[in-house]
Structure formats: structure tokens, C-alpha cells
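Engineer: Next come a sequence and a model predicted from it.
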Amino acid sequence: MIHPLADVQSKNIGEGTMIWQFCVVLKNATIGKNCNINCQVLIESDAIIGDQVTIKPGVQIWDGITLEDNVFIGPNATFTNDLFPKSKNKEFKLIKTLVKKGASIGANATILAGVTIGENALIGAGSVVTKNIPDNEIWVGNPAKFLKKNNND
């Protein structure tokens, strides 16, 4: 289902995916099956989203971001794809970011370009992730630090 107030240019959208109002999905974006893309989400052309992903309102999935299956992105979480951003940057180099299967990112967390967030990892609300996060761990704070193993209970 695509809400009539969404601007969805991509044809690469899996069955059962819901895209709500005021979303923009650019031409070559890939979105898997049974996803829930909440209102006010932007997904750029070189973004890849797996199956059963939930993206809450106010999130931008930029070029170079990959979200594997069963990922949860909380409201207003922020991704980057450029470590040295500036207007009209002629030297822009796309830096890819990977969020692995089953990972969850809390509200207002910031994920810097080039990191990998491991399978079933959990990033606490408001955390700033500056380096790779191992599988099955919970990280919180600014900068994000290891809190404990994620037992997935």
C-alpha cells in the first residue's frame, strides 16, 4: 500500500510494504517485502532496505545506506554518508553504511558514515555511533559505548 500523499518513484518495492504519507522514495531505491515506512521518510536512489524493516517518522535513508532484514529504525534517527559535508562539494565521496539483520536503532540516534552495526545489535536512543558495533551488543551514549550483551529477550 502506498499512501496517495507519498511521492514514490521506485518500482523496486516488495509485496506487503506500506509507505505512508509525505514520504519520498527516489527512482532506484530498493525496498523489500512487508516493510513499514512511516510518514515523513526520505529514501534516496542508492539505498537498499531488506524485508520486514520498520522505519519510524523523520528518518532519511541516504545513498549508500543498507538496512538488512528485520531492522528497526526509531523516530528521527539520523544517518550520514559523508564525513566532511559541505555545500556543492566537488570532492564528495560516498561512504557506505550497513545495518545488519535484526539490529535496532533508537530514536534520535546518529550513525556516522562508514560504520557497520552488527546483527541484533541495539543502539540506545540519542546515541552517536562513531565506530563499528559488534553483533548482539547494546551501545549507548555520546559517543556510543558498550553497555552489555543483547540477549534478545
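Structural biologist: Nice, thanks for sending it over. Please read these numbers as outputs of a predicted model, since none were measured by experiment. Numbering: from 1, shown residues only.
Engineer: only C-alpha atoms for contact and neighbour calcs from this point on.
Structural biologist: Will do.
Engineer: separation between residue 122 and residue 24?
Structural biologist: 27 Å (CA to CA, to the nearest Å).
Engineer: Comparison target below:
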Amino acid sequence: MSEDKDYQRMLDGKLYVTDKLHEDHREFEGKVLVQKINQLPQDRAHMAETMRLEMQLVHGKHKQLWIQPPFQVDFGKHIEIGENFYCNVDAILLDTNWIRIGDNVKIGPRVNLFTAGHPIDTPIRVSMLEYAKEIHIGDNTWIGGNVTVVPGVSIGKNCVIGAGAVVTKDIPDGVIAVGNPARILRKIGKKDHDIWQAQADDYYRDWAND
């Protein structure tokens, strides 16, 4: 196969044309794999098979990985996930470019991670030229339900992104961000730790008394 110039331009975040991608670099294989996952019965007997196929789909360490079906991908081969990952139902992982997710990340239901974009200028947009830019999500971050992350955005470590947020710009480490477009509400600090540690201690005491 000769060099796939449009595929490389796509991964470089430059304008490209989907119809010029070579067959080996098209999205069909990943879509078929996700279709198999989504068609498996959602019972305990099929959990191991679901997890096996999901680990086949994504790159990374992912010793513990669960993406709750149904979900959708674009290519299904540009997704890299760390350890201890959970994603709730109805996610759209539009991995036209890379989606890179760290360790201990939780994603709520109906979250959209969109790496694909189209030019604002009308004549260029209708000429079939498009682009895709990577999305990064740092370790220990929680993305709430119905959040949308647009192309090229990085979300830091130890963040909480409130439900329904539309993340259009980078988010630094250790903050809560909410709204459309998402804005930083506040930093996460010692007071948050103390409140939740007290509730965790209560849980463990309750079990210790059995």
C-alpha cells in the first residue's frame, strides 16, 4: 500500500478528505466490532465476552475496563485508555483522531467525545475537507452525564466536569467546571476531601460493625 497521505493528515490535525483514505485505514472494522458488543445480551453470562471485545477495541493498560453498551465509535482504533476505567451507557467516542484517557477515569451516561470537526468557512466545508484533533482526559477525572468535549480539548487530572457541560477550551488540573461553554466553577481542595473522607469513614465503620 502506498503512503496514505490523507490518513496521516487526519492524525496530524490537518485538513483531509475521508473518501481518499485507503481501505485499510477506514472506520469499518471498528464499527463492526462495536456492533458485536452492542448486540450481546446484557447479562452476567456475557460480561466476560463484552470485556474481551472492549479490550480488543482500545489501546492502553486498561487492566480494569468497562464501557457500558450500547455505545458508538467512529474508527474504533484511536482510543487509548488507562487502568480502572468506567464509562456509562450511550457514549459517543468519535475517535477520528486519538482520544487519550488516563487512569481512574469515570464517564457518565450520554457523554460525547468529538475529535472530528469541519471548517467554519462554507465553501471549504462543502468541498469535503474536514479535520480531527486529539482529546486528552487526565487521571482521576470524572466527566458527568451529557457532557460534550469538542476537538482539540485537554482536561486535566483530578477534575470534575458537571453534567451537561460543553467543554470548548482546555481545563486545568484539580477543578470543577460547569456550563455551556464550560467555565471553571472552583478549585477542588481540602474541604472537599474532609467532607467526603468523613462519609467514607462512616461507610467503613458501618461494615466493621457487622
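Structural biologist: All right, it came through fine. From a predicted model like this one, the values you see are computed outputs, not experimental measurements.
Engineer: Could you quantify their similarity as a TM-score?
Structural biologist: The TM-score (TM-score structural alignment, normalised by the length of the first structure) is 0.77; 139 aligned residues with a CA RMSD of 3.1 Å.
Engineer: of residue 122 and residue 24 of the first structure, who's got more company?
Structural biologist: Neighbours around residue 122 of the first structure and residue 24, counted as other CA atoms under 10 Å, are more numerous at residue 122. The numbers are 27 against 21.
Engineer: What does the more buried one correspond to in the second structure?
Structural biologist: Matched across to the second structure, residue 122 of the first structure falls on residue 160, judged by TM-score structural alignment.
Engineer: residues contacting that match?
Structural biologist: 141-144, 174-177 (CA atoms under 8 Å, 6 or more residues apart in numbering).
Engineer: got it, and residue 50 of the first structure?
Structural biologist: 31-33, 66-70.
Engineer: same thing but 6 Å
Structural biologist: 32, 67-69 (CA atoms under 6 Å, 6 or more residues apart in numbering).
Engineer: Find the nearest non-adjacent residue to the aligned partner of residue 134 of the second structure in the first structure, please.
Structural biologist: With TM-score structural alignment as the criterion, residue 134 of the second structure lines up with residue 96 in the first structure. Nearest non-adjacent residue to residue 96 of the first structure, counting by CA to CA, 6 or more residues apart in numbering: residue 64, 4.5 Å away.
Engineer: Isn't that neighbour up against residue 98?
Structural biologist: No - contact criterion CA atoms under 6 Å: residue 64 of the first structure and residue 98 do not qualify, at 8.4 Å.
Engineer: Determine which residue in the first structure is aligned with residue 32 of the second structure, please.
Structural biologist: So residue 32 of the second structure corresponds to nothing, using TM-score structural alignment.
Engineer: element containing residue 32 of the second structure?
Structural biologist: helix 28-39 (DSSP states H and E).
Engineer: Spatially nearest residue to residue 178 of the second structure, not counting backbone neighbours?
Structural biologist: Nearest residue to residue 178 of the second structure, sequence neighbours excluded (CA to CA, 6+ apart): residue 162, at 4.8 Å.
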